[in-house]
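In: Any chance you can model this:
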Amino acid sequence: MTPRKGERPPVPERLPAPVVDAHTHLDACGARTPEGVREVLDRAVAAGVDRVVTVADDMAAARWAAEAATWDERVFAAVALHPTRTSDFSDADKAELSALAAQPRVVAVGETGLDYYWDYAPKQAQHEAFRWHVDLAKRVGKPLMIHDRDAHDDILKVLDDEGAPADVVFHCFSGDLDFARACVERGFVLSFAGTATFRNAHALREAVAWVPEDRLLVETDAPFLTPHPFRGRPNEPYCANYTLREIATLRQVDVADLAVAVTRNAERIFGLGDATRS
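Out: I've put the predicted structure just below:
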């Protein structure tokens, strides 16, 4: 019998070494309570995904993510205002985000950047907010997590103009090999989601196969971008297992070795060993 579209994919066999889901949205997955977060993380751990970074896209989500990261030691947070929501970005919002970003369980400023696919916010407002977030990341000394949709060149221009923070992560990297090279040359990190498993994403898969091992992260962007062959079904952090296995195949490397490398990168970039419970 064909599974219903709304059903979660099966929890896969546990990875031989644990990995970190570098970008997920636990609140959008429906895990809005401590009990719900624990259930999602228990499923993730069963698949070998032992920690997650839950990411905000608006002010309410930023408050929630920072709080949720104190509920479970397997959860960390990133806070920012998504570029599509920047048409109204007040001084009060900036003050609150600055305070949230300084919290110890908040390990990144994101997701921020530019989105030229949707027209929810004017480009000027997006650029101004993006530049502000770049500065925030440098002020708090935490990685900048980039949302880049149809805006490759302008993203790089802003980062070049402003001076990028020490660590920059391109969440759900969507570029080709040339853009991957441009990012890596600048010392940036590329995080790959379920799109890397899509059979028609030829240019992206070429970038996945090339990116240096120490510049690579894996993520789900759950509940979105569920990996092949489960496209269209709800995504959760445990599905990073599927993506990691496909990346290992594309790179022709051992799954366990890749898991160890990706975990080492996540711990280095997000300072997971240094983040303490608040």
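In: alpha carbons only for contacts and neighbour counts from here, please
Out: Will do.
In: The helix or strand that contains His127: which residues count as buried?
Out: Assigned by DSSP states H and E, His127 falls within helix 123-140. Buried residues in helix 123-140, counted by 16 or more other CA atoms under 10 Å: 123, 125-127, 129-131, 133-138, 140.
In: what do you get for stretch 186-193?
Out: For stretch 186-193, burial by neighbour count (16+ other CA under 10 Å) applies to Phe188, Val189, Leu190, Ser191, Phe192, Ala193.
In: please give me the structure for this one as well, since I'd like to look at both together:
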Amino acid sequence: MSQSPAAADTARAETESNKAARKRRRREPPPDPTPLPGLVDAHTHLASCGGRDAETVRSILDRAERVGVAQVITVADDIVDARWAVAAARWDSRAFAAVALHPMHAGDLDDAAKAELERMTADPRVVAVGETGLDYYWPGKSDSCASPDVQAEAFRWHIDLAKRVDKPLMIHNREADRDLLDILASETAPETVIMHCFSGDQNVARECVDRGYFLSFAGTVSFSNATELRAAAHLVPDAQILVETDAPFLTPHPYRGQPNQSYCLPYTARALAAVRGVEDAEMARILGENARRAYRLPLQ
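Out: The predicted structure is shown next:
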């Protein structure tokens, strides 16, 4: 039996209302989680979260600290972002910086950029070289993305820089597992390697673990379709696991698609605790201690 015109209009209005509600929720930040003290956000982007002045950075970090996130590593994608990251680390003692050119921007690694990055890495507030690595997802989809060959050349330069300045190397890897691991092996990786937003399967996780790398997990580990990623998170030894937001991206379940910030980190830490079968507080202790050791952060 067909709907009357009035019923059809009502159904259409309800559907539009539901769509509007979903759109509104995507703009709303998640609520504050129950505090989980001792955490460090191993990878965030304060500038992309709006932190482009001292007051906003302080506000972001105040909210994070209230739920137990004591320190953050804010990360650069390009040379402008690198300047913002260093500035944020100088504005607030709870922030530290990682600087590099993201693989997508590897074509911008000219002599001037190299010189500036080298100056930045001498700053004690810069605790890592990153994020650098390989991204095979975007070439062919984005005209502005560097080719794989250009990415590989820039990656090798960043590996050398990390070794010269004796700071951890923070890795971006998207759909490039074998090539990335082979380059790290051939170039002789620095002492500390951090696989940011780990997304590989159990075999890749085991190889990284065997090499002594840290595996950092973002909100993706809490997604309903992340069965293989959770299996990888389960096998990582306590001493090699980190947690991050990658904010403003990858907001954890049940707030996927909503704006992310460092204060959301306890949601992902609790997801990891559930995967690994440990108490939330113990998971937070392990994650925080690992981050402070990996990045050589001052104790809080």
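In: What does the TM-score come to for these two?
Out: With the length set by TM-score structural alignment, normalised by the length of structure 1, the two chains reach a TM-score of 0.96; 274 aligned residues with a CA RMSD of 1.3 Å.
In: related to what we said a few turns ago, got the buried residues of stretch 186-193 of structure 1 as a markdown table, with distance to Pro9 of structure 1 columns?
Out: What follows is the buried residues of stretch 186-193 of structure 1, written out as a markdown table (distance: CA to CA, whole Å):
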| residue | distance to Pro9 of structure 1 |
| --- | --- |
| Phe188 | 32 |
| Val189 | 28 |
| Leu190 | 25 |
| Ser191 | 22 |
| Phe192 | 19 |
| Ala193 | 16 |
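In: of all those residues, which comes closest to Glu73 of structure 1?
Out: Ser191 (22.3 Å; CA to CA).
In: Skipping its backbone neighbours, what lies nearest that closest one in space?
Out: Leu217 (4.3 Å; CA to CA, 6 or more residues apart in numbering).
In: give me the element the aligned residue in structure 2 for the one you found is part of.
Out: When structure 2 is aligned by TM-score structural alignment, the residue opposite Leu217 of structure 1 is Leu242. Assessed by DSSP H and E, Leu242 of structure 2 sits inside strand 241-243.
In: Contact partners for the counterpart of Leu161 of structure 2 in structure 1?
Out: Aligned counterpart of Leu161 of structure 2 in structure 1: Leu136 (TM-score structural alignment). Taking CA atoms under 8 Å, 6 or more residues apart in numbering, we find Leu136 of structure 1 in contact with Ser98, Val109.
In: separation between Leu136 of structure 1 and Asp160 of structure 1?
Out: Distance of Leu136 of structure 1 to Asp160 of structure 1, computed by CA to CA, to the nearest Å: 16 Å.
In: these two touch, right, Ala176 of structure 2 and Leu134?
Out: Yes - assessed by CA atoms under 8 Å, Ala176 of structure 2 is found in contact with Leu134 at 6.1 Å.
In: neighbour-wise, which of the two wins?
Out: Neighbours were counted for Ala176 of structure 2 and for Leu134 using other CA atoms under 10 Å; Leu134 has more, 30 against 16.
In: How many residues are close by the aligned partner of Val169 of structure 1 in structure 2?
Out: Residue correspondence to structure 2 (TM-score structural alignment): Val169 of structure 1 is matched to Ile194. Counted by other CA under 10 Å, the residues lying close to Ile194 of structure 2 total 27.
In: just checking, Ile194 of structure 2 touches Phe217?
Out: No - in this structure Ile194 of structure 2 lies outside contact range of Phe217 using CA under 8 Å: 10.5 Å.
In: And the strands in structure 2?
Out: 39-44, 69-75, 95-99, 126-135, 169-174, 193-195, 214-217, 241-243 (DSSP state E).
In: could you dump the ones you listed to CSV with distance to Gly257 of structure 2?
Out: Formatted as CSV, the strands of structure 2 follow (distance: least, CA to CA, whole Å):
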stretch, distance to Gly257 of structure 2
strand 39-44, 16
strand 69-75, 21
strand 95-99, 25
strand 126-135, 22
strand 169-174, 20
strand 193-195, 23
strand 214-217, 17
strand 241-243, 19
